[in-house]
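*Asks:* quick one: sequence plus predicted model below, questions after.
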Amino acid sequence: MEVEFVRQEDESVQVVADNIRGTGEVPERYVRSEIKADPVIVDAEGYNLPVIDMSRLLNPEFSEEEIAKLGSACEHWGFFQLVNHGLDEGLLQQIKMDITKFFSLPLEEKLAVAIPPNGMEGFGHHFVFSKEQKLDWVDLLFLATRPIERRNLTLWPAKPSTFRDTLDKYSLELANVSAQLFKFMANNLGVDQEALLSTFKGLPQSMRINYYPPCCQADRVLGLSPHTDGVGMTFLLQVNDVEGLQIRKDGKWFSVQAMNGALVVNIGDVLEILTNGRYKSIEHRAIVNSNKERITIAVFQSAHLFCTIGPLQELLKAGKAHYNAVDGVEFTKGYFAAKLEGRRTSRHVPKRFSQSNHAQRQGRQISMAHARAAGSLPVANVQELAQTCNRSDEQVPERYIRADANTEEVITDYGNTSTIPIIDLSKLYDPQSSHEECAKLGSACQQWGFFQLINHGVPDEVICKLKKDIADFFNLPLETKKTYSQLPNNLEGYGQVFVVSEKQKLDWADMFYLVVRPDEARDMRFWPAHPPSFRKSIDTYSSETAKVARCLLEFMAKDMGAEPASLLELFQGQPQGLRMNYYPPCRQASKVLGMSPHTDASGLTLLLQVNDMPGLQIRRDGKWFTVDALQGAFIVNVGDVLEILSNGKYTSVEHRAVVHPNRERISAAVFHRPCQDAMVGTLPELLKEGNSKARYRSMSYMEFMKRYYSAKLDGRNHLERLRNEL
């Protein structure tokens, strides 16, 4: 993630401190007039941080009592000291020694791991956005430590020689401690452990190692400006015996006296939001000593970037959300996009606080990471509405009546000329038939944009299990399904999509949408616990269909005349969304639409008919005709992204869903999408011919998806607006 910090011309506060020892004059940019604005408590009696004993949390005999203490500490203080945490004493001594040795190195050696322009990791400063801004009296070393693949080892110091290994071990130990604490917190909150842990899937982690030089005018500078932490939880280890942490309580500052061997733990903004304000993210700062250096290491346990940060659904049963939901990427950008300023970071999501400057600039736009978008307006549950309309003389509400449902001819008797092509995946794999079947695949994508895929290799038991679990989910009581309802500004969950105005015509359908790949993008709050096998069924089905999609994309690249690797690279990680659709019966079926005419903003869509009720119609030659799904086949269609990548050679075809007067219809669509940082534009290999020009504008996939979800479904119009004039 890039952040535009102002580079400090390799200025080290440690060097500044050495230079002023003779003059005694602190440079003006470090002088902080606000340092004495609030009273500082000298006699801290009654203000001692709560102490939580991990060994008692783990002991069944004392666990309940200690969990209650933990909850009280998080609610009333937002800070506590953790003792008997289980970290090896030898490891703690080693990391303290390595950190001290690193900051004792000559400046030139420390600058070997300096923060690069617009970067965050390395040695230097954070939160500096202008050359006029007041500065903190600190040097820092910031590193991303987990997951391991995020590590940039070029910025991990090679000196002292043991440093990297020590950091690795310390990172693992703290990840284990944090996982245990999250579980005990879930117990205290009365929520499902998985619901809380899903926000921290993979236990993303970073470390900030702070060096506060002594300052002869310590009462005029701040080591670290007042702030809250934009993470889930922070663990602070005092490297030497110099105090400096102050927390703000009851409008006053008081110093924290770290217990020997304890970790000082504080709640971050993410946990405050997840708990709907029950746990508190408390403002804190660091002061400096006039004679002695102070060194600390803070380990931040963060939310994973592809989660949605909002109050846990289980905590909203008895009240309203105090915070708006926000995408993890956008939240993190918001935190690092402004200087440290008290509790301003929490304010860029709560409903009850005024918006921060960052939120005003962003207009509360939510990132579209892996199809998370600006959400949809809430509407009535159609399954419940259908029960009322179908059992009485009551008419279908006007918002569902579609004058356009029968304006074009619908083909009811279609012969072989109107049957969508059938592609056999086993023939694509077979060297003897692969060339011929690949040509059929290309023709289907060019002429139809749809085909039925047989012999796809997904086991029957996997498909049958998913079908049963989907049907069982939609048969659950409405109140049970509503526990997985969409949050504001989010597409995931149970509800509806593409509703952007109160006057818009509505579709006769309920849907349940989940981001299913990559694994770390999953928000388990929305993954149903009922039926019990549902989560496993979705996971297995997702994995199997990802294999199918990868295979199809590889053969499509060959047909296009592109390198398979260049096409597959755009779908790296195989991002995938699953939308399960429930179309209730409607006795006025000819007047409603299950889903409005549209194209799919994906690369490929694999549709599974859950029951035997047809309803998919595709538009061809200005007419609609119904697709009869073959037993055991997937209905596959080309999405907008593939049309653009192929420069219009493949066609993303308009389609819709109709409903039946007497029977429900259920389907499940898996959308295979590019990775979030992909550029959507014509593949370069297809523009090598001298006369070939790009027919579509290129743009980031994030921007493409924002456009797609910011309007109602409207045929191919959104795709046509991207065409270049040739």
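*Replies:* On my side now, so go ahead.

*Asks:* going by C-alpha atoms from here, please, whenever you check contacts or count neighbours.
*Replies:* OK.

*Asks:* nearest residue to residue 194 in space, please, no chain neighbours.
*Replies:* Spatially, and ignoring its direct neighbours in sequence, residue 194 is nearest to residue 524 (6.8 Å; Cα to Cα, 6 or more residues apart in numbering).

*Asks:* what's the local residue count around the one you found?
*Replies:* 20 (other Cα atoms under 10 Å).

*Asks:* wait, what's in contact with residue 493?
*Replies:* By Cα atoms under 8 Å, 6 or more residues apart in numbering, the contact list for residue 493 reads 484, 485, 486, 487, 512, 513, 514, 526, 527.

*Asks:* picking up where we left off before, roughly how far apart are the residue nearest to residue 194 and residue 493?
*Replies:* The gap separating residue 524 from residue 493 is 10 Å, by Cα to Cα, to the nearest Å.

*Asks:* related to what we said a few turns ago, of the contacts of residue 493, which is the most crowded?
*Replies:* The contacts of residue 493, ranked by neighbours (other Cα under 10 Å): first place residue 512, 26 neighbours.

*Asks:* wait, a strand at that one?
*Replies:* Yes - counting by DSSP: H, G, I helix; E, B strand; the rest coil, residue 512 is part of a strand.

*Asks:* I figured it hits residue 491, correct?
*Replies:* No - between residue 512 and residue 491 there is no contact under Cα atoms under 8 Å: 9.2 Å.

*Asks:* let me know the secondary structure of residue 384.
*Replies:* helix.

*Asks:* now it, nearest residue through space, not along the chain?
*Replies:* residue 478 (7.9 Å).

*Asks:* the stretch 351-500 of the chain: helices as residue ranges?
*Replies:* Using DSSP state H, counting those that start in this stretch, the helices of the stretch 351-500 of the chain run over residues 357-362, 382-390, 425-429, 434-447, 460-474, 478-482.

*Asks:* in a markdown table, list those along with distance to residue 176 and mean neighbour count.
*Replies:* What follows is the helices of the stretch 351-500 of the chain, written out as a markdown table (distance: least, Cα to Cα, whole Å; neighbours: other Cα atoms under 10 Å):
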| stretch | distance to residue 176 | mean neighbour count |
| --- | --- | --- |
| helix 357-362 | 34 | 15 |
| helix 382-390 | 44 | 17 |
| helix 425-429 | 44 | 18 |
| helix 434-447 | 49 | 19 |
| helix 460-474 | 34 | 17 |
| helix 478-482 | 33 | 14 |
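
*Asks:* one more structure, for comparison:
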Amino acid sequence: MDSNDWPEPIVPVQSISDSCTHVIPDQYIQPPSRRPSPDLIKNVNIPIIDFHDLTTGDGKMVEYCPATVKEISDACREWGFFQAVNHGLSHELLHRVKDVWRQFFHLPMVEKRKYSNSPINYEGYGSRLGIEKKAILDWGDYYFLHILPTSLKDHSKWPSVPPSTTDTVEEYGKEAVKFCRMVMRALSLSLGLDVGKLEQSFEDDSGDGVGSCLRVNFYPKCPQPDLTLGLSPHSDPGGLTLLLADDHVQGLQFRREDGWGTIRSLPDAFIVNILSNGVYKSVEHRVMANSTIERISLAFFFNPKSDLLIGPMADLISTENPPLYRSMTFNEYRVYIRKNGPKGKSHLESLKS
């Protein structure tokens, strides 16, 4: 990659952290109004939903679990987030996928830079979003890759070290897609639609399937966590997001009416976030930096196919519930987000009809 593709030279945050500096560079310092204030932050328990009855039937039981469907609906309407437990992905697999990525981020920098990305091709190893010059940067690095459709998946852009990465990520992706499809069925029923309606709306007639991708976030230790953020406030750009958080340190926060709340993530749970035409909330959230412990998380995005036109579903539109957002292809929407970087919920507001 030619680093000139970015507005300024890319300096991985991990290399700054490893330099043992006691002061973070100016580009990472948030304005006072956006800095984390411990006095205004509370620990919050978001809804926890047990998917055992649904996963037992490999997702086909969703029509026979009205109580669980109602729990999902209530959580999405009132919170926009929920934690999913007993989701069908084993502890062993979750531990293994986090371990291979932790190993990758601890490789020598020269090895990691072989996979550096660019704003033109987001896939690979990176440290920033957006192409605005002199933008305030986040205290974190990441690795992004495509899993579906198969036409976008390119194993040559996946890390070859550790050697088990490809097989592990493939297995994780397969199981995550299976769980996402089950959640989509439950969401369809909760909205009064046929069980497969939402799932089908993410695909086209070619049969190539949905889009799914993985962003692995690595947040190194920060000498001044009170001045910066691991990830700036944003709403996820996809249809459905599964976040596998770090078991050892809390860092994810979401905006509440009275400030920011820290989500107390459970071991092996997915934090699930959704986006709809305003019926369900897409919650603004951010990630804190930490002075003593590094943090890793995996965000799995289950999206419409990239060239599919997206917009509010006709079944959900009425005089009382008109379309809130203009239609565009999912790829157009995604490119717009990547060019501008994380900016709270202003992206969604700017796309309203």
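*Replies:* Done, it's in. Remember, it's a predicted structure, so these values are computed and weren't measured experimentally.

*Asks:* now the TM-score, please.
*Replies:* In this superposition the chains share a TM-score of 0.90, using TM-score structural alignment, normalised by the length of the second structure; 342 aligned residues with a Cα RMSD of 2.3 Å.

*Asks:* what segments of the stretch 251-353 of the second structure are strands?
*Replies:* Remark: strands assigned in the stretch 251-353 of the second structure by DSSP state E, counting those that start in this stretch are 252-256, 259-263, 270-274, 285-287, 295-303, 309-310, 328-329.

*Asks:* would you reformat those as CSV and include distance to residue 338 of the second structure and mean neighbour count?
*Replies:* Shown next, in CSV, are the strands of the stretch 251-353 of the second structure (distance: least, Cα to Cα, whole Å; neighbours: other Cα under 10 Å):
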stretch, distance to residue 338 of the second structure, mean neighbour count
strand 252-256, 21, 20
strand 259-263, 25, 19
strand 270-274, 19, 23
strand 285-287, 17, 22
strand 295-303, 15, 23
strand 309-310, 18, 18
strand 328-329, 15, 14
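
*Asks:* determine which of the ones you listed approaches residue 170 of the second structure most closely.
*Replies:* Within the strands of the stretch 251-353 of the second structure, the stretch nearest residue 170 of the second structure is strand 295-303; the backing value is 12.4 Å (Cα to Cα).

*Asks:* and that closest one with strand 270-274, angle?
*Replies:* Angle, strand 295-303 of the second structure to strand 270-274, by axes from the mean of the first three to the mean of the last three Cα atoms, to 10 degrees: 40 degrees.

*Asks:* which part of the first structure lines up with strand 295-303 of the second structure?
*Replies:* With TM-score structural alignment applied, strand 295-303 of the second structure matches the range 665-673 in the first structure.

*Asks:* then stretch 90-100 of the second structure?
*Replies:* Using TM-score structural alignment, stretch 90-100 of the second structure pairs with 459-469 in the first structure.

*Asks:* can you give the contact residues for the matching stretch?
*Replies:* Contacts to stretch 459-469 of the first structure, defined as Cα under 8 Å, 6+ apart, come from residues 531, 533, 534, 537, 538, 540, 541, 610, 611, 632.

*Asks:* the fifth one: neighbour count?
*Replies:* In terms of burial, residue 538 of the first structure registers 21 neighbours under the definition other Cα under 10 Å.

*Asks:* okay, and whatever helix or strand it lives in goes to which residues in the second structure?
*Replies:* Using DSSP states H and E, residue 538 of the first structure maps to helix 534-560. On the second structure, the counterpart of helix 534-560 of the first structure by TM-score structural alignment is residues 165-191.

*Asks:* which stretches in the stretch 201-350 of the second structure count as helices?
*Replies:* 330-340, 346-350.

*Asks:* just send those back as a markdown table, with mean neighbour count too.
*Replies:* Shown next, in a markdown table, are those (neighbours: other Cα atoms under 10 Å):
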| stretch | mean neighbour count |
| --- | --- |
| helix 330-340 | 16 |
| helix 346-350 | 14 |
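
*Asks:* in stretch 278-288 of the second structure, what's buried?
*Replies:* In terms of neighbour count (16 or more other Cα atoms under 10 Å), stretch 278-288 of the second structure has its buried residues at 280, 281, 282, 283, 284, 285, 286, 287, 288.

*Asks:* counterpart of the third one in the first structure?
*Replies:* Going back to what we said before, that points to residue 282 of the second structure. Residue 282 of the second structure maps onto residue 652 in the first structure, by TM-score structural alignment.

*Asks:* who's in contact with its match?
*Replies:* 449, 599, 600, 637, 638, 639, 640, 642, 643.

*Asks:* please apply the same query to residue 69 of the second structure.
*Replies:* Residue 69 of the second structure touches 62, 186, 187, 189, 190, counting by Cα under 8 Å, 6+ apart.

*Asks:* which position in the first structure aligns with it?
*Replies:* Checking TM-score structural alignment: residue 69 of the second structure goes with residue 438.

*Asks:* do residue 109 of the second structure as well
*Replies:* Counting by TM-score structural alignment, residue 109 of the second structure corresponds to residue 478 in the first structure.

*Asks:* how much space is there between that match and residue 471 of the first structure?
*Replies:* Distance from residue 478 of the first structure to residue 471 of the first structure, by Cα to Cα: 14 Å.

*Asks:* and for residue 625 of the first structure?
*Replies:* In terms of Cα to Cα, residue 625 of the first structure sits 26 Å off from residue 471 of the first structure.

*Asks:* can I get the buried part of the contacts of stretch 459-469 of the first structure as one PyMOL selection?
*Replies:* Filtering the contacts of stretch 459-469 of the first structure down to the buried ones (16+ other Cα under 10 Å) takes a single PyMOL command:
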select buried, resi 534+537+538+541+610+632
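
*Asks:* tell me the two of the contacts of stretch 459-469 of the first structure that are most distant?
*Replies:* Applying Cα to Cα across the contacts of stretch 459-469 of the first structure, the maximum distance is between 531 and 632, 23.3 Å.
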